[in-house]
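Visitor: Quick one, what's the 3D model for this:
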Amino acid sequence: MTKILISLLTLFSFSCLSAAEKPNILFIMVDDLGYRDLSAYGSADIETPHIDQLMKDGMRFTQFTANSCVCSPSRAAFLTGRNQDLVGVPGVVRTHDNNSWGYLDPKAITIANAFQQGNYRTSLIGKWHLGLKSPNRPNDRGFEIFHGFLGDMMDDYWEHTRHGNAYMYKNNDRIETKGTHATDLFTNWAIEEIKSAQQDQRPFFQFLSYNAPHDPIHPPEDYFQKFKKRYPNATDKRAKIAGLIEHLDYSIGRVLETLKKLKIKNNTLIVFTSDNGGKIKYGADNGELRADKTNMYEGGLRVCTSVTWPGKITAASVSDFKAMTMDFMPTLIDAAEIKYPGKMDGKSFLPELMSASQNEFKKRQQFYTWLQKYKKHALRIDQWKLVKNSAKDKYELFDMEKDPLEAKDLSKTFPEKFGEMRKIMNSYLKKADHVNWKRPSQQ
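Guide: Take a look at the predicted model:
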């Protein structure tokens, strides 16, 4: 794999920007955040002042979607700028072979590879969820520094294990971390790495990947009690996820304060997003959007997203531009003026960030998938959205401009459009079906 990466990366050409002029990149991804679980997005009870301020300082998106309604596929799309199925991640990567549905293509060039070749210091802090063994560990995929959780969900936010496995690592070494809340650990490590990066002449690209607010819903007790005190009639379920999110907000505030104290905030581009929508049964609130995580309706796909870059992106701007997770890679390497001639399915929305006047991607085919084993998929082209929400469900067609809540199936009303969308979707599924997604132990 190393020889393949070296030969591919030599195709890169470098930016005319000097290292001092290039922005630092802080990419914050949270896990399973409900679309209405930030006060910036209309929450009536959860208070998230630090994330709200971050969004006020930049551009907040109202139509941003994840590539998938579950974790691993969306993360693969972010890391590669590709449709997740085409890089071998059609489902959730898990510990056991009988229940794992993806193997990130070792030949795929990641955003970390691109930034590393662009003379950036690269780090991943927090959740990985794209492989447990080489060549699919973070240090194999372009991250010089990895300090975090190798697995998928945690069985306990203080124990940091999954199926009895201790998955906390520093680079390739397992570390003992029991007793501290995972959100605090990731925050401490993120701050530590940002401070260490100041001794490096290169700018940094940090992927700060939190497990929160993914289940199990384990907030620190004081955050749970503070919410219950404000809202004594709230259910424990709502109070728990609220406490987990408010603790997450406080933690992100600590990272942002570090940038300010180090006087590098003005030269740091910061992204905030979620890997998919929230899960209602755990107390998440997706507002009026239909359904939730694991579903191909908007409640599973629409994600709270913002981009902040002082002096470059107009503060307090709100955009309804339609972009998705795989668009981050082309956008961020554009912002850093790193030239990458390789294959990407994503498209840059940097002009929208810089001027709020980018034209929509007309006739763009946006595929949303969770193919193994659940066979869920959707396709969005302009205002039209085709949905198949399980292997047994019939296809549905929605006009998202007239029916943003996906209430009325128009498959019989517009049979030609329905047939056209089905044909495009089937062609993609056939292509995806030829990609080997099994890890070696499953072959």
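
Visitor: From now on I want contacts and neighbour counts done on CA atoms only, so please keep to that.
Guide: OK.

Visitor: Tell me which residue is most central in the chain.
Guide: Asp275 (3.5 Å; C-alpha atoms, centre = their mean).

Visitor: from memory that one sits against Gly34, does it?
Guide: No: at 10.6 Å, Asp275 does not count as touching Gly34 under the criterion of C-alpha atoms under 8 Å.

Visitor: Now do the shared contacts for those two.
Guide: Val303 (C-alpha atoms under 8 Å, 6 or more residues apart in numbering).

Visitor: Spell out the residue ranges of the strands in the stretch 101-250 of the chain.
Guide: Counting by DSSP state E, counting those that start in this stretch, the stretch 101-250 of the chain has strands at residues 121-127, 145-149, 161-162, 165-166, 168-170, 173-174, 204-209.

Visitor: Nearest to Thr258, out of those?
Guide: When these are compared by C-alpha to C-alpha, strand 204-209 sits nearest Thr258, at 13.8 Å.

Visitor: any idea of the angle that closest one forms with strand 145-149?
Guide: 10 degrees (axes from the mean of the first three to the mean of the last three C-alpha atoms, to 10 degrees).

Visitor: compare with the first, here's sequence two:
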Amino acid sequence: MKTINTYFLTLVLAFSTFLGFSQKQPNIVLLFADDISARELPIYGSTVWSPPTGGTTSDPKYKAVTPVLDKIAEEGCFVKTAWASTVCGPSRAMMMTGRYAHLHKWWHNKDKGKAPNGKGSWNLYDSSPHSIAHVAKAGGYATFWAGKTQMNIEGFPFDEGCFTPGEGSYNKAIHTTDFRLETRKIDGKKVIYNADTNKPIHKKSYVQSGWYWKPHVQLMNHPDAKEKFVWWPNDKKSKKTFGLDTFGPDVELEFTFDFIERKVKENKPFFVYHTSHLGHDAWDFLHPSTKGKWPGTPKINWDGKKYKRTTPKVTGDNGVYNDYGTITENGIHTHINYLDYQVWQYLNKFKELGIENNTIFIFCADNGTSGYGKSSPISQKGTHVPLIIYAPGMNLTKKGAQDALANMADLIPTIADLGGVEIPDSYEMNGESLIPFLTTDKPKHREWVYGYHKETTMIRGDLVMKDGNNVWYNVSTYPEDLINFPKIKDWSKVSEAHRKERDELKKVVPRFDQHATAHDAPKGGYGKVAPLVKK
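Guide: Predicted coordinates for the structure are as follows:
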């Protein structure tokens, strides 16, 4: 059985007892943002970031301002080199399973291995029965999933959820909102229409439901609902307030806080898996002719101590709207600023409920920024994401910037350690718990990090990196833009340590590089697996 970090568990037990908590493990909130490269956050020190139309800029007016994330990154810690996969689906598969594509078979958004019966793609909870939800439940946590799903969710045992957009809302007329792009057949050809304007769109986009303004929201197992899944708004109060000025990220946070409050009253530890859409580009239904990729958010202002949010006001219909100056300009920087505001709300909620010293907050993202790194196998453009860990009640031995390697697959083993769960040795888990690194004098977390993009693989150590195009780089120091590492064209011109690490990484890759040889699920799956055990 995998060894539980007894040092950490002893610490948590002693700490909880000191504060009068009867629960034996800390609460966990994992905020998994969407399509945000590490370079977009000021703490990573990049000299470039993304403008509203995508690409790269050094214009300070498009640089995010994140006083709260900066503060928790310094008081907690942040990992300088954290990797995901290059695009949403495979990255979420990595996060949800703690495994790489050679096991879960999600090689890319449109390249997924077939299920054992040869019909359809393999569900993650079937390929990997010890998922993030299963591990949290085994640890005794009440569980909540908020935001984006992008997968079949039926087999994940989350207790409750608030999904934006709700499951099944693509290309369907949900009664609560017409903010939707849908395909229609016109003269035998498929054409994408804006359901709000009832007109075809004239720029490149894809079928989608609105997850920002006037969003498609679905609740799962809400205590006031009679059915497992219900569309929101679903009562007189919510129906009265729902409208053009309803912002999806606000709705999901409101239901998340309701869940947290109930669990605190029940003296029940909770795990929140918050997969925000913020950071993801989308069709701007309030400004359908805009050239920007990221719809604006409610305006916020930081006065040095606290945030003030401007209440949005929007009127109009059929694609012609007035927001009266209550909504920001387009741009990913506004999304990151709003995430900072939401992190501030989280911290205030923890303090209000008296759980700030028994709650661990983790901030990360699923892949590189759209229009820059998303779906790119070049260098670490697609894989390099932020990772911040804030645990004020935990005796962290690591503070501030950590020149370490980490992977999104590491979160499940970390949650297992926090919940006192043993993952059987017979069950392959590609992630490694961060707890020993965070709480002891262990100098390194991982020897290498790995990523994947369709049939290509990426791997990086402390000194060298191979990207998806089989180009090798010297990564012993970070460039100012976090990406333009010097290419290694002559191995005789780097150190013996570089060459030695290259040889070690070459030995690792074949274990995972199975796109050509084991693309689909094996017949019969992986068979019976040993159960999780709660210590």
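
Visitor: Overlay the chains and give the TM-score.
Guide: In this superposition the chains share a TM-score of 0.75, using TM-score structural alignment, normalised by the length of structure 1; 383 aligned residues with a C-alpha RMSD of 3.7 Å.

Visitor: what distance separates the start and the end of stretch 318-333 of structure 1?
Guide: One end of stretch 318-333 of structure 1 to the other measures 22 Å (C-alpha to C-alpha, to the nearest Å).

Visitor: I should have written stretch 206-216 of structure 1 there, sorry.
Guide: 26 Å.

Visitor: and that stretch, how far out from the chain's middle?
Guide: The chain centroid and the centroid of stretch 206-216 of structure 1 are separated by 10 Å under C-alpha atoms, centre = their mean, to the nearest Å.

Visitor: got a list of contacts for that stretch?
Guide: Contacts for stretch 206-216 of structure 1 (C-alpha under 8 Å, 6+ apart): 25-33, 122-128, 153-157, 182-183, 186, 190, 241, 244-245, 248, 282.

Visitor: Of these, which belong to helices?
Guide: 182-183, 186, 190, 241, 244-245, 248 (DSSP state H).

Visitor: CSV for those residues, including neighbour count and distance to Ala112 of structure 1?
Guide: CSV is the format used below for those (neighbours: other C-alpha atoms under 10 Å; distance: C-alpha to C-alpha, whole Å):
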residue, neighbour count, distance to Ala112 of structure 1
Ala182, 26, 23
Thr183, 25, 23
Phe186, 24, 19
Ala190, 27, 16
Ile241, 29, 31
Leu244, 23, 29
Ile245, 26, 27
Leu248, 24, 25
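
Visitor: how about these, which pair is most distant?
Guide: Ala190 and Ile241 (22.9 Å).

Visitor: So which residues of the stretch 301-443 of structure 1 form strands?
Guide: For the stretch 301-443 of structure 1, the strands defined by DSSP E, counting those that start in this stretch occupy 305-308, 317-319, 366-370, 376-381, 384-388, 396-399.

Visitor: Which stretch among those strands approaches Gln198 of structure 1 most closely?
Guide: strand 305-308 (20.5 Å).

Visitor: The closest one vs structure 2, average distance?
Guide: Its aligned residues in structure 2 lie a mean 1.0 Å from strand 305-308 of structure 1 after superposition (mean C-alpha distance after the TM-score superposition for structure 1).

Visitor: Could you tell me where that strand falls in structure 2?
Guide: Mapping strand 305-308 of structure 1 onto structure 2 (TM-score structural alignment) gives residues 387-390.

Visitor: Check stretch 266-276 of structure 1 too.
Guide: Per TM-score structural alignment, the counterpart of stretch 266-276 of structure 1 in structure 2 is residues 357-367.

Visitor: Translate Pro213 of structure 1 into the numbering of structure 2.
Guide: Checking with TM-score structural alignment, Pro213 of structure 1 has Gly279 as its match.

Visitor: what about the closest residue to that match other than its chain neighbours, how many neighbours?
Guide: Nearest residue to Gly279 of structure 2, sequence neighbours excluded (C-alpha to C-alpha, 6 or more residues apart in numbering): Asp34, at 4.9 Å. Asp34 of structure 2: 25 surrounding residues under other C-alpha atoms under 10 Å.

Visitor: ok, now which ones touch the aligned partner of Asp34 of structure 2 in structure 1?
Guide: Counting by TM-score structural alignment, Asp34 of structure 2 lines up with Asp31 in structure 1. By C-alpha under 8 Å, 6+ apart, Asp31 of structure 1 lies in contact with 71, 209-214, 274-276.

Visitor: Likewise for Gly42 of structure 1?
Guide: Arg36.

Visitor: That one and Thr48 of structure 1, how far apart?
Guide: For Gly42 of structure 1, the distance to Thr48 of structure 1 - C-alpha to C-alpha - is 11 Å.

Visitor: what do you get for Ala66 of structure 1?
Guide: 22 Å.

Visitor: Looking at those two, which is more packed in?
Guide: Ala66 (31 against 22).

Visitor: Right, I'll leave it there.
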